[in-house]
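[1] everything below, folded, please.
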Amino acid sequence: MADHELRTVVSGMSFTECPRWHEGRLWFVDFYTHVVCSVAEDGSDLRTEVEVPQQPSGLGWLPDGRLLYVSMRDRLVMRREPDGTSVVHADVSDHVTGHANDMVVDAEGRAWLGNFGFDLMGGADIETTGLLRIDPDGTVTAVADDLWFPNGSVVTPDGGTLIVDETLGNRISAFDIHPDGSLGERRDWATFGELSTSRALAEAIPQGKYAPDGCTLDADGCLWVADALGGRVCRVREGGEILETVSPGTGAFACMLGGSDGRTLFICCAPDFDEHARSAAREATIRAVTVDVPHAGLP
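    Next up is the predicted model:
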């Protein structure tokens, strides 16, 4: 790794997530202050871009530059128009069984969206769930099912493969993207352990060997993946081999390669992901470290 020294880019947040490098700035959401923000690479010029009362999550941009963002609790994907107003891009409430969550928007303007699948913060039993494709006109189509908390996702540079983290499945899955927008059969991109033998959350979590959350792709085809239960971000080769590890000394929940040369790894950090604790505190940060291989693909 080029530079092992972690530096703090943003501090004083509730729970940062969904980092994206876009047009020379780092964009991210802060769950419990209900905002989408952007900041310069060095941490200066922090801006509130959009307020999202029902809790923001995944971010992406249509080919014409309009921002898409997830409003989690009311299960909407919103679109920011050129005049700054926000409108509903897609209502997914009939298609999801938990909070709408992270997404990636591909070069065609198709948004690939996951959801919790169950009441995570309420401690409900785990239920598998599906993946949605939202076309540029807002049409919603179910494209995959039986996923264990589909979360951070990337699209490869050729636009032909969607890679999806399954946070509670000990695995990262991949799908071929067909020209018509349908997906091929799920296949293992990386596995870290077996699927849980229990759907009870308190029993399943200890069986997690690696809980892949947010991720980012590099030019060698490897993923940097945040481990939501392990307090680390690892560079993972297809198949599951861990090549490098960054441990920020706290929880790590998402990451993004960006910066002027694409070699800055931004990491969303917080003590834990407990909704009540994070809502009451301002302990979340975004930290950064320099790595050797630059960003590739989307986001």
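[2] when you work out contacts or count neighbours from here on, use the C-alpha atoms and nothing else.
    OK.
[3] and Ser57, how far is that from Val50?
    Distance of Ser57 to Val50, given as CA to CA, to the nearest Å: 12 Å.
[4] so which of these two has more stuff around it?
    Neighbour tally, Ser57 and Val50, criterion other CA atoms under 10 Å: the higher count belongs to Ser57, 28 against 19.
[5] so the more buried one sits in a helix?
    No: assigned with DSSP: H, G, I helix; E, B strand; the rest coil, Ser57 falls outside any helix and is strand.
[6] next, the spatially closest residue to it that is not a sequence neighbour: secondary structure please.
    Excluding its sequence neighbours, the residue lying closest to Ser57 (CA to CA, 6 or more residues apart in numbering) is Val70, at 5.0 Å. The three-state label given to Val70 by three-state DSSP is strand.
[7] so in the chain, which strand runs the longest?
    The longest strand of the chain (DSSP state E) is strand 3-13.
[8] any residues touching that one, and which ones?
    30, 33, 41-43, 248, 282-291 (CA atoms under 8 Å, 6 or more residues apart in numbering).
[9] can you check stretch 126-133 too?
    So stretch 126-133 is contacted by 95-97, 110-118, 120, 140-150, 181, 199-201 (CA under 8 Å, 6+ apart).
[10] the longest strand of the chain: what's the following helix or strand?
    Note on strand 3-13: by DSSP states H and E, the next helix or strand toward the C-terminus is strand 16-22.
[11] could you point out the helix or strand that follows that next one?
    Sequence-wise, the next helix or strand downstream of strand 16-22 (DSSP H and E) is strand 25-30.
[12] let me see the ranges of the helices in the stretch 51-200 of the chain.
    Here the stretch 51-200 of the chain has no helices by DSSP state H, counting those that start in this stretch.
[13] quick one, strands of it?
    56-61, 67-71, 76-80, 86-91, 100-105, 111-115, 129-134, 140-147, 150-155, 161-166, 171-176, 187-191 (DSSP state E, counting those that start in this stretch).
[14] closest one to Ala277 among those?
    strand 56-61 (17.7 Å; CA to CA).
[15] I have a second one here; can you model it like the first so I can compare?
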Amino acid sequence: MPSVLLSDLAIPESPRWHEDRLWFANWGTGEIIAVSPTGEPEVMARTPGPLPYSFAWLPGGELRVISGPTASLLDASQNVVADLSHLSKGFNEIVIDARGNTYVNAVGFDMMAGEPPAPGIIALITPDGTARQVAADIAFGNGMAITPDGATLIVAESYANRLTAFTITQDGSLTNRRTWADVGDDHPDGICLDAEGAVWYADVGNRHCVRVAEGGKVLQTVEADQGCFACMLGGTTLFILTAAWTGAENILTAPRTGQILTTEAPAPHAGHP
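    Alright, predicted model coming up:
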């Protein structure tokens, strides 16, 4: 079993390895926290709403935060960089490539309000601030990652039980949609890439993280005692973000069961985020 690095969190989400620390969104609190490899946490930023939100950095180091409740992309001072409300709703995850192209996905419905599921999208915000849709019919998009060569974007489609890949074109558009891995009965949530080309994905309902190769071969599984929302590599340390899941209606009032777990992985982190 993995070791516990940090406890007493709400729902830890959207982890990133940055400046030798694990940064994550503490959903339910509006906090972005960084924790050292030895478990010392520090609140680094706050967001306008408690959830959902995700974050990444431009190539120059500027922080960008996707705010689901306001359907907007924010800077570190909570100024609006791009208004996305005309494109979709339920904005969820973000990844930024080496050219400064910012990709965000939206689930397409308001899960917190109990709306029925609807198809989601992936949107692109280019460095000049222009926002446009670049993919449609995403079945609850969750984690996204971009390969080290900047050529491929992979998104977890939780409601379709698969990881889906797109080729990134010169202007940032997404083409050549294909199934990167069918994951059977799993519902992939947060994902990250490793240096051997494999993807780690977290699964809330099945309480595990899985390392899978392109094509779907399972390479390794790490079990946990509560839902796994996301995962991230820092070197060869795999950080697993977990919490007890009792439904969207309880997300702001549930006990603080969130934890960050660690275990050793066979290959180090690669790509973005």
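[16] give me the aligned partner of Glu127 of structure 1 over in structure 2.
    By TM-score structural alignment, Glu127 of structure 1 lines up with Ala118 in structure 2.
[17] how much space separates that match from Pro255 of structure 2?
    In this view, Ala118 of structure 2 and Pro255 of structure 2 are 29 Å apart by CA to CA.
[18] likewise for Leu73 of structure 2?
    For Leu73 of structure 2, the distance to Pro255 of structure 2 equals 29 Å [CA to CA].
[19] ok, these two, which is more surrounded?
    Each of Leu73 of structure 2 and Pro255 has its neighbours counted (other CA under 10 Å); Leu73 has more, 26 against 15.
[20] find the nearest non-adjacent residue to the more buried one, please.
    Nearest residue to Leu73 of structure 2, sequence neighbours excluded (CA to CA, 6+ apart): Ile66, at 4.6 Å.
[21] what about the counterpart of that neighbour in structure 1, how many residues close to it?
    Matched by TM-score structural alignment, Ile66 of structure 2 corresponds to Val70 in structure 1. Residues lying near Val70 of structure 1 (other CA under 10 Å) number 29.
[22] looking at it, Val70 of structure 1 is touching Val104, isn't it?
    No: at 10.7 Å, Val70 of structure 1 and Val104 do not qualify as touching, with contact defined as CA atoms under 8 Å.
[23] give the residues shared as contacts by those two.
    By the contact definition CA under 8 Å, 6+ apart, Val70 of structure 1 and Val104 are jointly contacted by 58-59.
[24] one step back: OK, contacts around the residue nearest to Ser57 of structure 1?
    Val70 of structure 1 makes contact with 56-59, 76-78, 100-103 under the criterion CA under 8 Å, 6+ apart.
[25] do that again at 10 Å, thanks
    Val70 of structure 1 is in contact with 29, 52, 54-60, 76-79, 88-90, 99-103, 113, counting by CA atoms under 10 Å, 6 or more residues apart in numbering.
[26] of those residues, grab the buried ones for PyMOL.
    Per 16 or more other CA atoms under 10 Å, the buried members of these correspond to this PyMOL selection:
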select buried, resi 29+52+54+55+56+57+58+59+60+76+77+78+79+89+90+99+100+101+102+103+113
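[27] which of the contacts of strand 3-13 of structure 1 fall in strands?
    Under the assignment DSSP E, the contacts of strand 3-13 of structure 1 contribute 30, 284-290 to strands.
[28] could I get the residues you listed as JSON lines with neighbour count?
    Putting those into JSON lines (neighbours: other CA atoms under 10 Å) gives the following:
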{"residue": "Asp30", "neighbour count": "24"}
{"residue": "Ala284", "neighbour count": "24"}
{"residue": "Thr285", "neighbour count": "24"}
{"residue": "Ile286", "neighbour count": "25"}
{"residue": "Arg287", "neighbour count": "21"}
{"residue": "Ala288", "neighbour count": "27"}
{"residue": "Val289", "neighbour count": "20"}
{"residue": "Thr290", "neighbour count": "21"}
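[29] identify the residue range in structure 1 corresponding to stretch 203-216 of structure 2.
    Counting by TM-score structural alignment, stretch 203-216 of structure 2 corresponds to 227-240 in structure 1.
[30] that older thread, out of the contacts of stretch 126-133 of structure 1, which are buried?
    Neighbour counting over the contacts of stretch 126-133 of structure 1 (16+ other CA under 10 Å) leaves 95-97, 110-118, 120, 140-144, 147-150, 201 as the buried ones.
[31] spatially nearest residue to the residue nearest the centre of structure 2 (excluding sequence neighbours)?
    Averaging the C-alpha coordinates of structure 2 gives a centre point, and the residue nearest to it by CA atoms, centre = their mean is Gly143 (3.5 Å). Leaving aside its sequence neighbours, Gly143 of structure 2 sits nearest to Gly190 (CA to CA, 6+ apart; 4.1 Å).
[32] map the one you found across to structure 1 for me.
    By TM-score structural alignment, Gly190 of structure 2 lines up with Gly214.
[33] contacting residues around the residue mapped onto Asp272 of structure 1 from structure 2?
    Aligned against structure 2 by TM-score structural alignment, Asp272 of structure 1 finds its counterpart in Trp245. Residues counted as contacts of Trp245 of structure 2 (CA under 10 Å, 6+ apart) are 11, 204-205, 226-229, 251, 254, 257-258.
[34] mind redoing it with 7 Å?
    Contact analysis of Trp245 of structure 2 by CA atoms under 7 Å, 6 or more residues apart in numbering lists Gly227.
[35] give me the distance between Pro63 of structure 1 and Val143 of structure 1.
    Taken as CA to CA, the span from Pro63 of structure 1 to Val143 of structure 1 is 22 Å.
[36] out of the contacts of strand 3-13 of structure 1, which one sits closest to Gly258 of structure 1?
    Out of the contacts of strand 3-13 of structure 1, the member with the shortest distance to Gly258 of structure 1 (by CA to CA) is Glu41, at 8.6 Å.
[37] can you find the partner of that closest one in structure 2?
    In structure 2, Glu41 of structure 1 lands on Pro37 (TM-score structural alignment).
[38] just give the nearest non-adjacent residue to its match, would you?
    Closest residue in space to Pro37 of structure 2, ignoring its immediate chain neighbours: Arg21 at 6.5 Å, by CA to CA, 6+ apart.
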